[in-house]
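[1] next comes the sequence, and after it the predicted model I'd like to discuss.
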Amino acid sequence: MSDIIAGICVPDSAIARAATQLVRDTEDDLIYNHSRRVFLWGALTGERHGLKYDPELLYLGAMFHDMGLTEKYSSPDLRFEVDGANAARDFLKSYGVPERAVDDVWTAIALHTTPGIPEHMRPTIALVTAGVEMDVLGVDYHEFTQEQRDHVCVHHPREKNFKENIIEHFANGIVRKPLTTFGNVKADVLALKDKNFVRQNFCSIIFGSAWPN
């Protein structure tokens, strides 16, 4: 039987259960609870705005969105978001999910740290980012009722020092490939956590290119 949290029915299909188990086996409690909250905030956002979204696809996007931070799914040179998106794509294809749906989940995960774009795209893509932004940044915090916030966090607690610990998780997942943070928000994480990090500069790259003028 599906859980109902803050009025949202958590998907309980075979693929959703398998995704949940994979995340439980791969990620720690902080990322697991964060991922479940991302789904719930995203679904609540969709309900509030009257969007027609596929709860199962939203759930899969939320559950896989940080998989690229884990050692098992981290590549040497791709953005962690792309690693997570690739893991989700392989998983969904193994269940025969249609290509368009796979593409939406892939894009939702790949763009979830690129603000200003996902919100203009299809609901799965927009709502994964909305859920992430609520849980990590507190975006639209006051658009959720106190009852909704409390009910979600009773079922999936924000552990003590969550803000510090989620930044630490981000840093641990990307510190070995700092060039992948160019042009995205994760450069701020390494600037805080890695004293040897040198932020790339877009204008310096232009001036240093092989073009003569």
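    Nice, I can see it.

[2] every contact and neighbour count from this point should use C-alpha atoms.
    Noted.

[3] which residues touch the residue nearest the centre of the chain?
    The residue lying closest to the centre of the chain (C-alpha atoms, centre = their mean) is H65, at 3.5 Å. With contacts defined as C-alpha atoms under 8 Å, 6 or more residues apart in numbering, H65 is in contact with 35, 81, 84-85, 109-110, 112.

[4] hmm, 7 Å instead?
    Going by C-alpha atoms under 7 Å, 6 or more residues apart in numbering, H65 touches 81, 84-85, 109.

[5] repeat that for R37.
    Shown in contact with R37 (C-alpha under 7 Å, 6+ apart): 152, 156.

[6] measure it to L137 for me?
    Going from R37 to L137 by C-alpha to C-alpha, to the nearest Å gives 13 Å.

[7] same deal with M63?
    18 Å.

[8] cool, and F207?
    34 Å.

[9] who does whichever helix or strand A18 is part of touch, helix- and strand-wise?
    In this assignment (DSSP states H and E), A18 forms part of helix 14-26. In terms of contacts (3 or more C-alpha pairs under 7 Å, 6 or more residues apart in numbering; DSSP states H and E), helix 14-26 is packed against helix 55-64.

[10] and the helix it packs on with helix 14-26, angle?
    If you take axes from the mean of the first three to the mean of the last three C-alpha atoms, to 10 degrees, helix 55-64 sits at 10 degrees to helix 14-26.

[11] neighbouring contacts of helix 55-64?
    Residues lying outside helix 55-64 but in contact with it, judged by C-alpha under 7 Å, 6+ apart, are 11, 16, 19, 23, 35-36, 38-39, 84, 88, 105, 108-109, 124, 128.

[12] next SSE after that helix?
    Remark: after helix 55-64, the chain's next helix or strand is helix 80-94, criterion DSSP H and E.

[13] now do that next one: distance to the chain's middle.
    Mean C-alpha position of helix 80-94 versus that of the full chain (C-alpha atoms, centre = their mean, to the nearest Å) differs by 12 Å.

[14] check which helices and strands that helix sits against.
    Looks like helix 80-94 contacts helix 99-110 (3+ C-alpha pairs under 7 Å, 6+ apart).

[15] I4 contacts V10, correct?
    Yes - the pair I4 and V10 qualifies as a contact (C-alpha atoms under 7 Å) at a distance of 6.1 Å.

[16] select only the buried ones of the contacts of helix 55-64 in PyMOL?
    To isolate the buried ones among the contacts of helix 55-64 in PyMOL, judged by 16 or more other C-alpha atoms under 10 Å, type:
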select buried, resi 11+16+19+23+35+36+38+39+84+88+105+108+109+124+128
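
[17] next up, a structure to set beside the first:
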Amino acid sequence: MHLADLTPPATGAAAAAHELAAAYLSPTLLNHSVRSWLWAEAFAIAEDRTGIDHELLYVSALLHDMGLAPAYDNVALSYEEAGGHVAVALTAGAGWAAPRRQRALDVIIRHNWPSVDPAMDVEGYLLEIATGLDISGSRADVLPSDFVAEVLAAHPRLALADEFTTCVADQATRKPSTSAHRLISNGLAAKLSHHPHERP
């Protein structure tokens, strides 16, 4: 498994998702979003998953944290739901049919679930375990170490521990009924500060 083997879908929606994420997310959160896509695709290979909508997975991964960007921070909705609606708007402009636009919303919302059944939603499952690896360090020993090193060199974590904790803690304070509060209560700050990818 090599980083060069994983290339973004050559579609307008994929290009627009990256352009939007790069415009509105910090470099730290943009790298996190790209890594989340790479981990998701790598887990799909490692687990021999088939039937994946790779364009849907890429768009969802690139936009899954858009609700943390000030321009898209919804006053009431959880940050993942707000980000999901950004994906709905972008994919509507790309000509996706309504059911597939709904899938983008579902996948992004489900990435913050404690777990997702792959039989129900394989893209949601892959994004959930990918972000779980990047944020909490779960399944850190599953992917090949050489591949992980390649990804981290190309898309470094930068200030992820501090920045992501600050963003989610702010959401938890302002929107205590959302998943952000659960993440903070479950020790997000400690998981990030002791993340295996944060070690030299």
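    Received the coordinates, thanks. The shown structure was predicted, so the numbers you read here are calculated from the model rather than taken from an experiment.

[18] who's more crowded, I4 and V10 of the first structure?
    Neighbours were counted for I4 of the first structure and for V10 using other C-alpha atoms under 10 Å; V10 has more, 19 against 12.

[19] the more buried one matches what in the second structure?
    Under the alignment (TM-score structural alignment), V10 of the first structure pairs with P8 of the second structure.

[20] where does its match land in three-state SS?
    Assigned by DSSP: H, G, I helix; E, B strand; the rest coil, the conformation of P8 of the second structure is coil.

[21] so Q148 of the first structure makes contact with A6?
    Yes - the criterion here is C-alpha under 7 Å, and Q148 of the first structure meets it with A6 at 5.2 Å.

[22] next, count neighbours for A92 of the second structure.
    Residues near A92 of the second structure, counting by other C-alpha under 10 Å, number 15.

[23] for it, which residues are in contact?
    R101 are the contacts of A92 of the second structure under C-alpha under 7 Å, 6+ apart.

[24] how about 10 Å then?
    Neighbouring residues of A92 of the second structure by C-alpha atoms under 10 Å, 6 or more residues apart in numbering: 13, 86, 98, 100-101.

[25] and for R37 and L137 of the first structure, which residues touch both?
    What both R37 of the first structure and L137 touch, as defined by C-alpha under 10 Å, 6+ apart, is the set G131.

[26] for A89 of the second structure, see how far away L160 of the second structure is.
    Counting by C-alpha to C-alpha, the gap from L160 of the second structure to A89 of the second structure is 27 Å.

[27] between those two, point out the one with more neighbours.
    L160 (20 against 12).

[28] please tell me how far the corresponding residue of the first structure for the more buried one sits from D54 of the first structure.
    Correspondence of L160 of the second structure to the first structure, assessed by TM-score structural alignment: F162. Distance from F162 of the first structure to D54 of the first structure, counting by C-alpha to C-alpha: 29 Å.

[29] scan the second structure for its longest helix.
    Secondary structure of the second structure per DSSP state H: the longest helix is helix 27-46.

[30] now the angle between helix 12-24 and that helix, please.
    Using the same axes, to 10 degrees, the direction of helix 27-46 of the second structure lies 150 degrees away from that of helix 12-24.

[31] post-alignment, helix 27-46 of the second structure versus the first structure, mean distance?
    With mean C-alpha distance after the TM-score superposition for the first structure, helix 27-46 of the second structure departs from the first structure by a mean of 0.4 Å once superposed.

[32] okay, and that helix goes to which residues in the first structure?
    Under TM-score structural alignment, helix 27-46 of the second structure corresponds to residues 29-48 of the first structure.

[33] buried residues in that stretch, which are they?
    Neighbour counts using 16+ other C-alpha under 10 Å place 30-46 of stretch 29-48 of the first structure among the buried residues.

[34] what's the closest of the contacts of H65 of the first structure to V154 of the first structure?
    Within these, the smallest distance to V154 of the first structure is 25.6 Å, found for I109 (C-alpha to C-alpha).

[35] first-to-last residue distance for stretch 69-78 of the first structure?
    End-to-end span of stretch 69-78 of the first structure (C-alpha to C-alpha): 11 Å.

[36] which parts of it are buried?
    69-70, 73-75.

[37] residues contacting T91 of the second structure?
    Shown in contact with T91 of the second structure (C-alpha under 10 Å, 6+ apart): 12-14, 16-17, 56, 59, 85, 97-98, 100-102, 104.

[38] in CSV: those residues, plus distance to T166 of the second structure.
    Shown next, in CSV, are those (distance: C-alpha to C-alpha, whole Å):
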residue, distance to T166 of the second structure
G12, 33
A13, 30
A14, 28
A16, 27
A17, 24
L56, 28
V59, 25
H85, 23
A97, 36
A98, 34
R100, 32
R101, 30
Q102, 29
A104, 26
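
[39] and those, which are buried?
    Buried among the contacts of T91 of the second structure (16+ other C-alpha under 10 Å): 13-14, 16-17, 56, 59, 85, 101-102, 104.

[40] chain neighbours aside, what residue packs nearest to the match of L160 of the second structure?
    Closest residue to F162 of the first structure apart from its sequence neighbours, by C-alpha to C-alpha, 6 or more residues apart in numbering: L30 at 7.9 Å.

[41] and H155 of the second structure, by the same measure?
    N31 (5.3 Å).

[42] my read is that that neighbour contacts L152, right?
    Yes - N31 of the second structure is in contact with L152 according to C-alpha atoms under 10 Å; the separation is 9.2 Å.
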